[in-house]
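>>> Dropping the sequence and predicted coords here.
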Amino acid sequence: MELATPDIASLGDSSVTTRLQDQEPVRADASRGTEKQSEAATDTTLPVPSSPIYAPTQADLTKYRRRWIPRISSRLRNTLLSTMGLLELANAGDFAANVWNEIPVPIYAIVFMALGGTLALVVSILALKDTLLSWQNVCFLRNERAALKAERLERLQRSLPTLDADVLLDTNFRELGSEIANRFGLDICSGFGAFLISIGTYMAIGGANRQAWFASNILSGYLGNAPIALYGLISSGWSAYIFRRASQHRRLAAQSPRLQSSRAVKAIERRTRNVHIYTLVSAVSSVIGGGASMVTATRWEGYVVLIPVILSSMFYNSWLRRNVAYDRPPAGDPLHLTENAITHELEVAEMTWRKIRGQSRPLREVVADATSLEAVTTYLVANDLLEHFCLSLMKSAVIAPVLVSQESTDVTIDAKRLLEMPKEIHLTMIEIANETIKQKGPKHFEYRQRYLAEIMGSTLRLSLKAGYGGSMTEC
C-alpha cells in the first residue's frame, strides 16, 4: 500500500491555539481523540493534535557570562563529548611503561612515557567534564522519574488507569540506565583508570628508583586497568538488555495492525537498527577491551588486541552521538499518551524532517500562514521548538531589550509573552523563527523521531502485557 504524503503546512489548529492562550493542557476525551487521529491518517492534512506530546508551553532561560542559555536540567540533552571516544586510547598510554619495564630507562622510552602519560591525563580531565554533563542528564531523569511515580501513585489511589504513566516510566528507565551504564559510569571508571595510568606512567620515567618503579607497576598495571575491566562487564550486560528490548519493539511494531500503513514502522525499524549497531559494537568492545587491558599489565601482546578495541570505541562513540542519543523535553501530561497520538506525532516529525532539509524558507513549508506570529508561535510550541526560538530571540539586539530587562538573570517566556510584543517587530520575530527552523529544525525533528520511537515501543509492549491488544486508547 502506497503511503500518501500529507501537506504539513496546516500544522496549527484552533485547539492548540486555545491551549497556548490558556496555558493549560486540554484534556480531550480519549475516544474522540482516537477518531480524530484515525481520520487524520487518511486525510490530506495532518493537523496538530489537541494534546501535543513533549511540547513545553514555556522556555526557562538563565544568563551565563552575558549569554542566555537554557536552565540546567530543564531537559535531556545529547551532550556527549566526542573526545570520550579516546578513553581506550588513553588507557593504553602506559604502553611504554609496560613494554620497556627496565632499568635504566631508555631515552626513547622516556619520550613515549611522557606522551602516553600526558594523553591519559588530558583525557581523564575531559572525562571529568563529561561526567558533570552526564550528571545533569541523570538529575533530569531522576526528577522526571520521581514525578511520574507520584503521578502513578495518585492514579492508583483514585482507581485510574496507569498504563500511560507506566510507558513513560519504562522509557525513563532505559534512558536513565543507559546514561549511567554507557556514559556516567564509563566516565568515572575509565577516567579514574586513565588518571592512575597517567600517574604510573610518569613515575615509570624515574624507574631507577626502586620504590618509584614498584609504584609505577602497580598504578599503570592491575590497579589502573581493573576499573576498566570491571566496568566492561557491567556495560556489556546493559547493552545486551537494550539490544533485546529494541528487538522486541521492532517485532511488536511489525505485528501491530494499526501501524501497517504508517510511517511509524519505518521509524521504529530505523531506531532499532541504530541501537543494535551501537549496543553490539560497544558490548563486544567493552568485554575484549577489559580483558586485554588486564593482560597489558604483564604482556605487551595485550596492546595488539587493544588496537581494534580503540578503533571500535571511536566508532561507537560517534555512532551514539550521531544516530542514537537525542534531546527531549519533559514528558508533560501523560494522560494524553495514546498509541494514535504517538503515531501521529511520529509521522509528523518524519515528514517535517524530510520537508525542511535544505530549504531556505522552511517556515512556509510547515505553517499555513507564515506571516502570522500567532500561527508561527503555535507551531513552534506544538513541535517543541520554543526553546530554540527564544534563544535565537535573545541573541537579537532588537528583540532582546524588549523581551527582557537588562538587569534580569532569569526569564520564563511563553507564547502569551511573545504575542504581546510590539507589532512593529513581529516580522523580525518571524524571520528569526524561519532561521531557527532552518538551522535547528532538521536535527530537532530527527531527535524527535528517536524518542517518539522509544515511546511507541514501550507503548506496544506494555499495552500488550496489560491486555489491551496493542492499543492504549481503551485506557
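Great, that's in hand.

>>> switch to C-alpha atoms for all contacts and neighbour counts from now on
Noted.

>>> max-length strand in this structure?
Ranked by residue count and defined by DSSP state E, the top strand of the chain is strand 58-64.

>>> Can you spell out which helices and strands pack onto that one?
Judged by 3 or more CA pairs under 8 Å, 6 or more residues apart in numbering; DSSP states H and E, strand 58-64 is in contact with strand 67-70, helix 386-394, strand 410-414.

>>> how about 7 Å then?
Packing contacts for strand 58-64, counted by 3 or more CA pairs under 7 Å, 6 or more residues apart in numbering; DSSP states H and E, involve strand 67-70, strand 410-414.

>>> closest one to Cys139 among the ones you listed?
Comparison of the helices and strands packed on strand 58-64 against Cys139 by CA to CA identifies strand 67-70 as nearest, at 15.3 Å.

>>> helix or strand for Ala331, which one?
Ala331 is part of no helix or strand, with elements assigned from DSSP states H and E.

>>> what sits against it?
By CA atoms under 7 Å, 6 or more residues apart in numbering, the contact list for Ala331 reads Ile53, Tyr54.

>>> circling back: please enumerate residues in contact with the longest strand of the chain?
Strand 58-64 has contacts (CA under 7 Å, 6+ apart) with Trp68, Ile69, Pro70, Arg71, Leu386, Glu387, Thr409, Asp410, Val411, Thr412, Ile413, Asp414.

>>> Report the buried residues of that strand.
For strand 58-64, the buried set under the neighbour-count rule, 16 or more other CA atoms under 10 Å, comprises Gln58, Ala59, Asp60, Leu61, Thr62.

>>> what about versus this one:
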Amino acid sequence: MAHPNSSSDTLISPPSPIHHPTSTSTSRHTKPIPLMESDLELSHLRNNTPIPKLLREASDITWQEALETTKDQVPLTKRRGGHFKLLHQQQFKNSLLASVGYLELANAGDFAANVWNDIPVPTFAAILMGIGGTLALAMIFVAIQDFRLSYRNVKLLREEREHLKRLKQYHCRNVEMSKVLNSRLGVGLREIGTEVVDRIVMDLLMGAGSVLVGVGTLMAIGGANPHVYKASNLLSGYIGNALAAIFGLVNAIWSVYLIRRFHHHDSAVVSVEPSDDIRRRLRVRFRRFQWHAIVNGVNGLVAGAASMVTATHWEGYVVLIPCIISLIMCNYFWRKKLGYDRPILDHISLAKLQLTPLTEDLQYAIAMQKALSEPDHVLPQPVIDTRSLESMLQFIVRNRMLETYVDSLAHDKMTRGLLSEIPPTESATPGHPEYIITYDVLLRLSSSKQNHARVLLDHAVRFLRTDGVRVFTHRERHLLELSGYAVWQDQMAEITTTSTSSMTKDLPKT
C-alpha cells in the first residue's frame, strides 16, 4: 500500500467532457484564505461537506470551454508478444535511471591499469583490467538511455515554456494571471536546468569519460607495445578522467545556484504562509533541495579531483570510493523524495482562463493523499464512488491521471489482454497497430463482456490506492515549489515597490 509523504504535482487539471468546472475564486494565490489542517479536511470529506477545490476539482488555470475531442485520450501501440506501450510521452517524467548513480564507478574501472602499470603486465592485473574496462564501456549504454529520457523531458518543457510565454503576452494586463504564469515559468526554468545539467551534461561528459577510461584500461593489457602503453596511460589517466572533473565543476556551479534559490524561497515563506502544516511542508521541500544540492555539488568536485589524482597515485581511489557511494545515495534520494511526474500545459485557450488559489490545489492534493492511502476510508460519493467504474474513470480523467492509468492497464497481466479487444486505428508504422484509449472507449470495453467491468473496477481500485497516491504525492511536490516561488516573487515585488517609493520621497522637490 502506498503512503503519502511530506512532499507532489500538477496545477493544471482540465475538465473532462464529463465534468465542467463551476465558478472559481479570483483571490490572490499568494495570500489565500486561511488553510485547514489535513485532519480537518478529511473530516469535511467524511461529512460530505464541500471545501475549496474538493468537489470542484478545478485548478489555477483551467479551460472554460468544452474539451476538444483530441484531449483526454492516450495513444498506445502494440509490440511483438502482445505487449502495449505508450506511443508518445505526454507528461514530464521523473525518469532518472537508478543505474545512473553508478556512472562514477566507471572512473574506478581503470584501477588495475593505474595501480599495476608495469611491463610485463601481471596475469591477475590483466584479468582485472579486462573486467574493469568492460564495465566502464558498458556504462555508455546507461548514459545513452538516460540521455534519451531526459531529452524527451526537455523537449516537452521547452514546448510548454513557449506556450506559457504566449499566454503571458496575451494576459499582460492581468496582474494575477501574470503572477501565476511567472511562477510556472520560474519553476519550469529550474526543471529544465536540472534536466540539462544533472542529466544531459552528466550523461555526455561522464558517458564519454567512461568510454575513454574503458578503452584505455583494455589497451593496458597490451602495454608491452610502447605506443599502446602511452595511449593507454593518456586515455585511462588524465584525458578520460578530465571529463569527470569538468562535470564536477559545472555541477558545483549549478548546485550553488540551487542552494541560493531555495534559501530565498525558504526565507520568504517563513513569515508569509499562514498554515503551520503548509509552512512545514514548504520548508521540508526546500531544505531537501538544498541538502541534495550541497552533497551533490561537493561530491562532484571531490570526485573530479580524485579522478585526476588516480592517474598517478592509487590513493585517489580511497577518496573516490565514498564519492561513488554518495552519488548512488543522491540518485536514490532524488528519485524517491524530490523528483515528480506532472502533466504539461499545452494547447490551452488564450482567451478563456481563470484563477484559483494555489493553496486550494495544495490542500486538495494533501487531502487526497491521505484519503486514498487509507484502505478503510470511504470517499464521499460526490467525489468518487468506488463501486462504480464510471465514477472512478471520471475521477481519473478530471485529475489528469488517464495516461498513468492506461499505462498501468498496459502493464497489468490481468488487464492488458482486454486492451486487445479495442479496435485499432490506422498505424503509421506497419506491423504495429495503434489504439486510442479514452473514457468512452473504456466504458464500452467494460460493457462488452460480463466480467470485464469487474476486472476493470478491481484494477481501478488498486490503481488509486497505489499509483493514485503517488500521483497526488508528486502533485504536492510540484505545488509546493510553485507556491514557494510565488511567495518569493511577491516578496521581491514588495521590496522593489518599497525601494521605489523611498527613492521617490528622497528626490528633491522642484
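Sure, I can see it. Remember, predicted model here, so these are calculated numbers, not experimental data.

>>> returning to what we had before: show me which of the contacts of strand 58-64 of the first structure are buried.
Neighbour counting by 16+ other CA under 10 Å classes Trp68, Ile69, Pro70, Arg71, Leu386, Glu387, Val411, Ile413, Asp414 among those as buried.

>>> quick one: which two of the contacts of strand 58-64 of the first structure are the most distant?
Among the contacts of strand 58-64 of the first structure, Leu386 and Thr409 lie farthest apart (CA to CA), at 19.1 Å.

>>> quick one: which of the buried residues of strand 58-64 of the first structure is nearest His276 of the first structure?
Ala59 (34.2 Å).

>>> And that closest one, how close does it get to Met421 of the first structure?
Relative to Met421 of the first structure, Ala59 of the first structure is positioned 16 Å away (CA to CA, to the nearest Å).

>>> Centre-most residue in the first structure?
Residue closest to the average C-alpha location in the first structure (CA atoms, centre = their mean): Tyr326, at 2.6 Å.

>>> Now do the same for that one: its match in the second structure.
Matched to the second structure by TM-score structural alignment, Tyr326 of the first structure sits across from Tyr340.

>>> ok, how many other residues are close to Leu189 of the second structure?
Leu189 of the second structure has 15 neighbours, counted by other CA atoms under 10 Å.

>>> Translate it into the numbering of the first structure.
Using TM-score structural alignment, Leu189 of the second structure sits opposite Phe173 in the first structure.

>>> and what of Tyr485 of the second structure?
Checking TM-score structural alignment: Tyr485 of the second structure goes with Ser458.

>>> Can you give me the distance of its match to Leu163 of the first structure?
10 Å.

>>> ok, those two, which is more surrounded?
Per other CA under 10 Å, whichever of Ser458 of the first structure and Leu163 has more neighbours is Ser458, with 24 against 21.

>>> quick check, the more buried one in a helix?
Yes: the assignment for Ser458 of the first structure by DSSP: H, G, I helix; E, B strand; the rest coil puts it in a helix.

>>> Is it correct that it is in contact with Ala165?
No: the pair Ser458 of the first structure / Ala165 is not scored as a contact, 10.8 Å apart, by CA atoms under 7 Å.

>>> Excluding sequence neighbours, find me the nearest residue to Phe147 of the second structure.
The shortest distance from Phe147 of the second structure to any non-neighbouring residue, by CA to CA, 6 or more residues apart in numbering, is to Ile200 (5.5 Å).

>>> matching residues in the first structure for the longest helix belonging to the second structure?
In the second structure, taking DSSP state H as the definition, the longest helix is helix 123-170. Per the alignment by TM-score structural alignment, helix 123-170 of the second structure matches residues 107-154 in the first structure.

>>> Arg465 of the second structure pairs with which position in the first structure?
Match for Arg465 of the second structure (TM-score structural alignment): Lys438.

>>> List the contacts of the aligned residue in the second structure for Val287 of the first structure.
Using TM-score structural alignment, the equivalent of Val287 of the first structure in the second structure is Leu301. By CA under 7 Å, 6+ apart, the contact list for Leu301 of the second structure reads Ala245, Gly248, Leu249, Ala252.

>>> Report the separation between Leu301 of the second structure and Leu96 of the second structure.
The spacing between Leu301 of the second structure and Leu96 of the second structure, counted by CA to CA, is 21 Å.

>>> Pro382 of the second structure now?
The gap separating Pro382 of the second structure from Leu96 of the second structure is 37 Å, by CA to CA.
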